[in-house]
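>>> please work out how this folds:
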Amino acid sequence: MKILALGAHPDDVEIYCFGTLLAYKALGHEIAWAVATDGSPKGAAPDMAATRKAEATAGGALAGVTPIFLGFQDGALGQEQALVATLEALYATEKPDLIITHPPEDYHPDHRALSVAALDAGRFRVPVLYADTLNGTGFTPQYWVDISAHMATKQAAIRCHVSQRPERFVDSATTLNHLRSLQCNAGGEGAYAECFRFDPHAPFSDVRNLLPPSPEVKPLVRW
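Model (predicted):
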């Protein structure tokens, strides 16, 4: 099986679903991801796009992946008429069995635009799974993936994005992923999970058989 993650910005995959991609890889599946924008919004330093591409490449190397860079401008995805066609071409080349990307209600307009385009480009060919939001705000999870064995590598991948003051995202992701593990009553020391939601769309009604194992749900202690 091949999993293709789509991030709007060069560090999004690392923040939201890097642990799950490593879990897929550990199970013998193929992983890939694409970065929609160059990470260089209007008014940024002239070398910002090159810097962020180098940082994303370093993060991808920790998973044995070279990210695919689609090259749209940071902050302008909602204005890109070519986005769906670009994703259709990407899907035709990569032939994924599952897409992971941002949810359509996410806080960032680039995230929302990519989410809608990812679903439109997939049409009836590939299911689209939505990853968590920043700090879990407004997100109702359906599926949890145990990433405890991969959390240290995820943290290291986020830290590759030096230009983005990465410790704030390391702290945020570490706290959220521990909370998501606690939601399964599995959250002891060193326990972490990423969570996801799937909105059924024809002809796909369920994707649970496509996901890595969830944290082991421990019985509640009776007081």
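
>>> make it CA atoms for all contacts and neighbour counts henceforth
OK.

>>> okay, helices next: where are they in this protein?
Secondary structure of the chain (DSSP state H): helices at 12-16, 18-26, 48-61, 83-94, 109-122, 151-159, 167-182.

>>> this one as well, want them side by side:
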Amino acid sequence: MIKAILTDIEGTTSKISFVHEVLFPYARQHLSTFIYEHQQDPMVTEQLEAVKAHIGHANASLSTLIDTLEHWIETDQKITPLKALQGMIWKHGYESKEFTGHVYPDTFEQLTQWNKNGIALYVYSSGSVAAQKLIFGYSDFGDMTPLFNDYFDTKVGLKQDPKSYKNISESTPYAANEILFLSDVVAELDAAEEAGMQTYQLIRESQQKSRHPNANSFERIVFQ
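Just a heads-up that it's a prediction; the model follows:
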């Protein structure tokens, strides 16, 4: 019996294009100015030190770090300090109402219904937890964050690694087989299944169907 749902964001609850056409360009445009203006802020300093550690250059200049981060954005790297800094930049965009977080209408309606039915809801995305809370906190449907029990990002592991899903399961009150993982990416579904979770593939756009159960909207997801 499913007692909890763990959902991906990009391509699952929200359009892939929102991230690539709105969020990434916004972060790229504002990255340099943001870092120069906030380089002394402890949260920013922590992430810049993490970038230095990642590239193995403890004395890297600020311009080198910015160039590295911009390259990571352009090549869509799933690197934790980049995601954290992007989240800080996006926060300004959301708060200034330059954009809202895209969420499919069926996602909002079904998550609300599952929450009312007592199903625990969790999020797992390669974007930072802060970024996840922003997209749902400033969504097209207002603040959706009260629907969710917790959020997970790459700090628990990569999304195609079964151990990541074991780590998530162990962080909840539920056994792995009581959790249903939703994603549009087959490799992620395979990893979750290997960890013992139930799975459902979202076919939002032109994804190839797989052996996992699938639906083209949250409303068509069926489970016991």
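
>>> fetch the TM-score of the aligned pair.
With the length set by TM-score structural alignment, normalised by the length of the first structure, the two chains reach a TM-score of 0.41; 129 aligned residues with a C-alpha RMSD of 4.2 Å.

>>> contacting residues around stretch 24-41 of the second structure?
44, 45, 66, 70, 73, 86, 89, 90, 93 (C-alpha atoms under 8 Å, 6 or more residues apart in numbering).

>>> the third one in helix, strand or coil?
For residue 66 of the second structure, the reduced secondary structure class is helix; criterion used: DSSP: H, G, I helix; E, B strand; the rest coil.

>>> now for it: which residues touch it?
Going by C-alpha under 8 Å, 6+ apart, residue 66 of the second structure touches 31, 32, 35.

>>> what residues of stretch 70-88 of the second structure count as buried?
Across stretch 70-88 of the second structure, burial judged by 16 or more other C-alpha atoms under 10 Å covers 70, 73, 78-88.

>>> again with stretch 111-123 of the second structure
111, 112, 114, 115, 119, 120, 121, 122, 123.

>>> among those, which are in strands?
Taking DSSP state E, the ones among those that sit in strands are 120, 121, 122, 123.

>>> excluding its backbone neighbours, what's nearest the third one?
Here the nearest residue to residue 122 of the second structure in space, its sequence neighbours aside, is residue 6; by C-alpha to C-alpha, 6 or more residues apart in numbering that works out to 4.6 Å.

>>> ok, then the element right after the helix or strand hosting the one you found?
Using DSSP states H and E, residue 6 of the second structure maps to strand 4-7. Next helix or strand after strand 4-7 of the second structure toward the C-terminus (DSSP H and E): helix 16-18.

>>> next, the angle from the lengthiest strand in the first structure to helix 83-94.
Longest strand of the first structure, by residue count under DSSP E: strand 30-37. Per axes from the mean of the first three to the mean of the last three C-alpha atoms, to 10 degrees, the angle that strand 30-37 of the first structure makes with helix 83-94 is 160 degrees.

>>> test my guess that residue 120 of the first structure contacts residue 84.
Yes: if you go by C-alpha atoms under 8 Å, residue 120 of the first structure and residue 84 touch, sitting 6.8 Å apart.

>>> go through the contacts of residue 66 of the second structure and flag which are in helices.
Per DSSP H, the contacts of residue 66 of the second structure map to helices at 31, 32, 35.

>>> end to end, how far does stretch 24-34 of the first structure reach?
Length of stretch 24-34 of the first structure, first residue to last, C-alpha to C-alpha, to the nearest Å: 17 Å.

>>> which parts of it are buried?
So, applying 16+ other C-alpha under 10 Å, buried residues of stretch 24-34 of the first structure: 24, 25, 30, 31, 32, 33, 34.

>>> how about stretch 113-130 of the first structure?
Quick answer for stretch 113-130 of the first structure (16+ other C-alpha under 10 Å): 113-119, 121-122, 125-130.

>>> from these, which is closest to residue 58 of the first structure?
Of all these, residue 58 of the first structure sits closest to residue 114, with 23.1 Å by C-alpha to C-alpha.

>>> settle this for me: residue 158 of the first structure is touching residue 168, isn't it.
No: the criterion here is C-alpha under 8 Å, and residue 158 of the first structure misses it with residue 168 at 9.8 Å.

>>> more neighbours: the two, which one.
A direct count of neighbours by other C-alpha atoms under 10 Å for residue 158 of the first structure and residue 168 places residue 158 higher, at 27 against 12.

>>> identify the residues contacting the residue lying closest to the more buried one once chain neighbours are set aside.
Once flanking residues are discounted, residue 158 of the first structure sits nearest to residue 14: 5.6 Å by C-alpha to C-alpha, 6+ apart. Residues in contact with residue 14 of the first structure, defined by C-alpha under 8 Å, 6+ apart, are 59, 154, 157, 158.

>>> identify the residue nearest the first one in space, chain neighbours excluded?
Translated: residue 59 of the first structure. Closest to residue 59 of the first structure by C-alpha to C-alpha, 6+ apart is residue 157, at 4.4 Å.

>>> what sits against that neighbour?
By C-alpha under 8 Å, 6+ apart, the contact set of residue 157 of the first structure is 14, 58, 59, 60, 62.

>>> then residue 86 of the second structure?
Counting by C-alpha under 8 Å, 6+ apart, residue 86 of the second structure makes contact with 27, 31, 131.

>>> ok, back up a step: the longest strand of the first structure vs helix 48-61, what angle?
Angle of strand 30-37 of the first structure versus helix 48-61, following the same axes, to 10 degrees, is 170 degrees.
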